[in-house]
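Asks: Got a predicted model here, sequence first, then my questions.
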Amino acid sequence: MGNSSSSDRTGLSERLGRFSSTEQAGLLEVYNALVRLNTETGLHDGFGLHELQEYTTATLSRPMVNHLFRGFTFALDDPKETGGREVKVARNAESTVISKKLFVAFFDAVLWGNMEDRGRVVCGMAGSDGDGVTCRQDQMQQFMVELIEAGMSTLRRRLLLCGWKEEYMAMGGIGRLAASLTDGLASGIRPGEQLPHDSDKATTNYKQDFGRDQIGEWLFRSPLVIDILILVVTSALQLTSLDPNVRASMVNKESTCCVKLPYCEGVDWNDLDNRNDGSGAARRCKFLLDLPSVLWLSSHLPSELRKKWRLLFSSALHGQSFSGLCSKIVAEGPSLLLVRDTDGYVFGGFASCSWELKPQFQGNNLCFLFSLDPVLNVYTCTGYNDHYMYLTHGQQTIPNGLGMGGQHGYFGLWLDCDYGKGHSRAKPSCTTYGSPQLSAHEDFNVACLEVWALGEPALKGKGLDGRSVLDADPETQAILEMVGKSRHSTGLREPHEEE
């Protein structure tokens, strides 16, 4: 791009100063490697699209390389800084050269930028045509699909699947996550807030135009998007020192990055590999989760519950029994409940504390309901009541089953003790969570049921006051015996001081 002006040199120095010396060295090493690839064209002060394609041929798809290149060209948009030339040339990919300043400014914007910086870059990346001032909704959704695909490929390539095996997981999550994120941009909501009830009828059919400011605000509300982008671009250019997870580990801090799968525990993959249908043919068990859904659900959880997920119950593995379900999930700490009905809808709830067998409602306002298929959405507490969680079995005068939200007979999500039956009665919405009907039909039949414990294993048998449930609630003790929950602490526990 010719000789840089004094203001250009100052701007580059300031931006480089936001990176550590190790990160600066990594950035300049990659930039110089890209520049060296363009010796045939005689351009020694930058690199072009061809060089970027060659450098990332093993790490990025061709569409994603094009998005990344456009992102570089929109890293700066102030004619006072660029002399007008870089921005003007950036509109023609064939003749554009990415200078050192643009290269550093891109990573500065993505990693540390404000809403304006990030909105400008992502708007430019998503728009396959035009001047990067606006982006159509269909362009943004396609960009989200390609970005999430690149994120999943990056996790595989870097061996960051954390024990999950995709061949045993659900399919189709990329498109649903892309649609959900784009719907959030179209409706202007935060993750975890409710979309309008008619939004499930495909908000993404609307051909809206999004401006940079609108996109910047959306990225602030949706950290998962920018986290996936950071993972993809730093990995593709072999700048892993800029990965937030790596940076946090180097200074012994907890990473706030959403693009980190929890470790999968409690699944005997060898046993699944050896299962057959009796005729010798393999019968592959499919869990209800897919990797994009795991990332999406994890991003809505408290950080301490994102590290480990442990399978507690699967109807495909443990049988179809309500008492069996209770015996697996009681006193196991926070958990995710997932249901697939016989119409193929997948939905569930987050229980923020251990399930307890008792005739009262339990839980707190961290609980939420969610849907995974056909749409991704989270429904958080409205504050109308505290009917967060409910679990009873063997009672004579009240309904027996598992429920979340609403009231007796009208739960947002209900699983009857007569295993296989349930309902989601929410007209117009669940009073506790504001959720619409989650299942295909108000009354549904269960096709598959799973429960995953979240975080570190709970201190078994302890109530909220630290006392053993064997001391605190004799009725619960009797119910636990009835459903087959082992009482390993009986005869071994220390008596409470009041005894």
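Replies: Sure, I can see it.

Asks: can we go C-alpha only for contacts and neighbour counts from here?
Replies: OK.

Asks: Identify the residues contacting the longest strand anywhere in the chain?
Replies: Using DSSP state E, we find that the single longest strand of the chain is strand 443-454. Contact partners of strand 443-454, identified using CA atoms under 8 Å, 6 or more residues apart in numbering, comprise 287-288, 305-316, 329, 332-342, 420-425.

Asks: residues contacting Ala331?
Replies: Here Ala331 is in contact with 354-356, 458, 460-462 (CA under 8 Å, 6+ apart).

Asks: Same list (those residues) but as CSV, adding neighbour count, distance to Leu297 and secondary structure.
Replies: Compiled in CSV, the contacts of Ala331 are given as follows (neighbours: other CA atoms under 10 Å; distance: CA to CA, whole Å; DSSP: H, G, I helix; E, B strand; the rest coil):
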residue, neighbour count, distance to Leu297, secondary structure
Ser354, 22, 18, coil
Trp355, 22, 19, strand
Glu356, 24, 23, coil
Ala458, 15, 20, coil
Lys460, 15, 25, coil
Gly461, 17, 27, coil
Lys462, 17, 27, strand
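
Asks: Please compare the first structure with the one that follows:
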Amino acid sequence: VIIFARMAIIVHYVARKDTSSDIKCLSSFILSMMRAVTSAIGVILPLKRYSAKLQIFLFSRRKENVWLDEDDFSDISSIQAEDCVQIDDVWNVLKNQYLLYGGGNTLGVVDGDFGLRPVLSSPLIAALREKLPYALSNDRFWMKYSLLRDGASISSLYQQVGGSMYTIIAIESSDGYIFGSFTTQPWRMNPGYFGNRNSFLWRMVQSRHTPCTSLTEQAALESDIDIFPATGKNECFQFCSKDKLAVGGGKRIHVDRYGTKKLKNKFNGDDSLGLCIDRTLMIGTSTPCSTYMNPCLAGESSKDGSFAIANIEVWALTPCKTIGEAEQMESFTRM
């Protein structure tokens, strides 16, 4: 990357005297090669978060048609847009990264889906990938279900994700909080809990509505996540019925500065569910549970742990390169 950066600087100084289209084409080629190298870094080295930020920065420079100075490469994180970054501008960049630069090895996301703004952005995928079991860390993220794309039907959700062993649920609340789960057994109707302790709950630390002044700042926001692994205190990992889908359970043992509080609501009665989604897919709840010892994932201001769902996605993890190959592999696992 440094070598290509230096090459871009040299071409820039030449371009000050020679404004021919050949020089500009050469500069564009060098920047494209830099993007390709940083994409490779994101796959083969544990630098995925930095790689995602660098790719967003590089694309923003190309989008704005800015000729780079040497100082631009001294501290990438210090470069900001002239105005406050709007979320739609950020998603235009993320759309380009998904469709042209691999999108963190994603399947099932097409051009039309970006009018819906997927919950999982490229920096967020890179951050989650670092927390997965090593055997899955290079798998592709396959969008199996999206509420905005496929409609609010829990039966449709079950039908589309039922054959997937490893899945990530990603929820965006109406307040802009992003959170979800990673689970390790196919979702299926069951009278009791199932799954195993390789699962976890996760959340983005700050709301996506947090103002950002640059694309790199937005990438940093999307990359900052908390992980809540299984504690081993119980085996309440996954629950699936016609009325709700839940991850984590057990009696509430969370203690705050006001003492232990026991939460009752229409979703879970006396029990505490780490993450619960109502059959309407419009509302849910998140409360501290002994399975993962998590806080409320939907933000501090959430009353009784409840939240309104703006969008929900379920992503499967697959080693396959195409959807056709992935579907064929899942057909064998269902037998």
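Replies: Structure's in. What do you need? Keep in mind that this is a model prediction, so the values were computed, not measured.

Asks: and the contacts of strand 443-454 of the first structure, which of them are in helices?
Replies: Counting by DSSP state H, those place 315-316, 329 in helices.

Asks: From those residues, pick the one nearest Arg221 of the first structure.
Replies: Lowest distance from Arg221 of the first structure to these (CA to CA) belongs to Ile329, with 33.2 Å.

Asks: Whatever residue of the second structure lines up with that closest one: what's its closest spatial neighbour, skipping adjacent residues?
Replies: Mapped onto the second structure by TM-score structural alignment, Ile329 of the first structure lines up with Val161. Of all residues not flanking Val161 of the second structure in the chain, Lys144 sits nearest, at 6.1 Å (CA to CA, 6 or more residues apart in numbering).

Asks: What lines up with that neighbour in the first structure?
Replies: Correspondence of Lys144 of the second structure to the first structure, assessed by TM-score structural alignment: Leu312.

Asks: how about the helices in the stretch 51-200 of the second structure?
Replies: For the stretch 51-200 of the second structure, applying DSSP state H, counting those that start in this stretch gives helices covering 87-100, 122-129, 147-150, 154-161.

Asks: Next, the mean deviation of the third one compared to the first structure.
Replies: Helix 147-150 of the second structure differs from its equivalent in the first structure by a mean of 0.6 Å after superposition (mean CA distance after the TM-score superposition for the first structure).

Asks: I'd like to know which elements that helix is packed against.
Replies: strand 306-318 (3 or more CA pairs under 8 Å, 6 or more residues apart in numbering; DSSP states H and E).

Asks: do the same with the longest one
Replies: Counting contacts by 3+ CA pairs under 8 Å, 6+ apart, the secondary-structure elements packed against helix 87-100 of the second structure are helix 48-63, helix 122-129.

Asks: So for Gly324 of the second structure, which of those helices sits nearest?
Replies: helix 122-129 (22.1 Å).

Asks: The closest one maps to which residues in the first structure?
Replies: Taking TM-score structural alignment, helix 122-129 of the second structure hits residues 291-298 over in the first structure.

Asks: For the matching stretch, what is the distance to the chain centroid?
Replies: Stretch 291-298 of the first structure sits 4 Å away from the centroid of its parent chain (CA atoms, centre = their mean, to the nearest Å).

Asks: check the fit of that stretch onto the second structure and give the mean distance.
Replies: With mean CA distance after the TM-score superposition for the first structure, stretch 291-298 of the first structure averages 0.9 Å from its match.

Asks: For that stretch, report the contacting residues that lie outside it.
Replies: Against stretch 291-298 of the first structure from outside (CA under 8 Å, 6+ apart): 148, 152, 166, 169, 173-174, 177, 224, 258-262, 305-306, 372.

Asks: most neighbours, which of the residues you listed?
Replies: Top of those by neighbour number is Val259, holding 28 neighbours under the definition other CA atoms under 10 Å.

Asks: what sits against the aligned partner of Cys236 of the second structure in the first structure?
Replies: Correspondence of Cys236 of the second structure to the first structure, assessed by TM-score structural alignment: His387. Contacts for His387 of the first structure (CA under 8 Å, 6+ apart) come out as 361-363, 404-407, 432.
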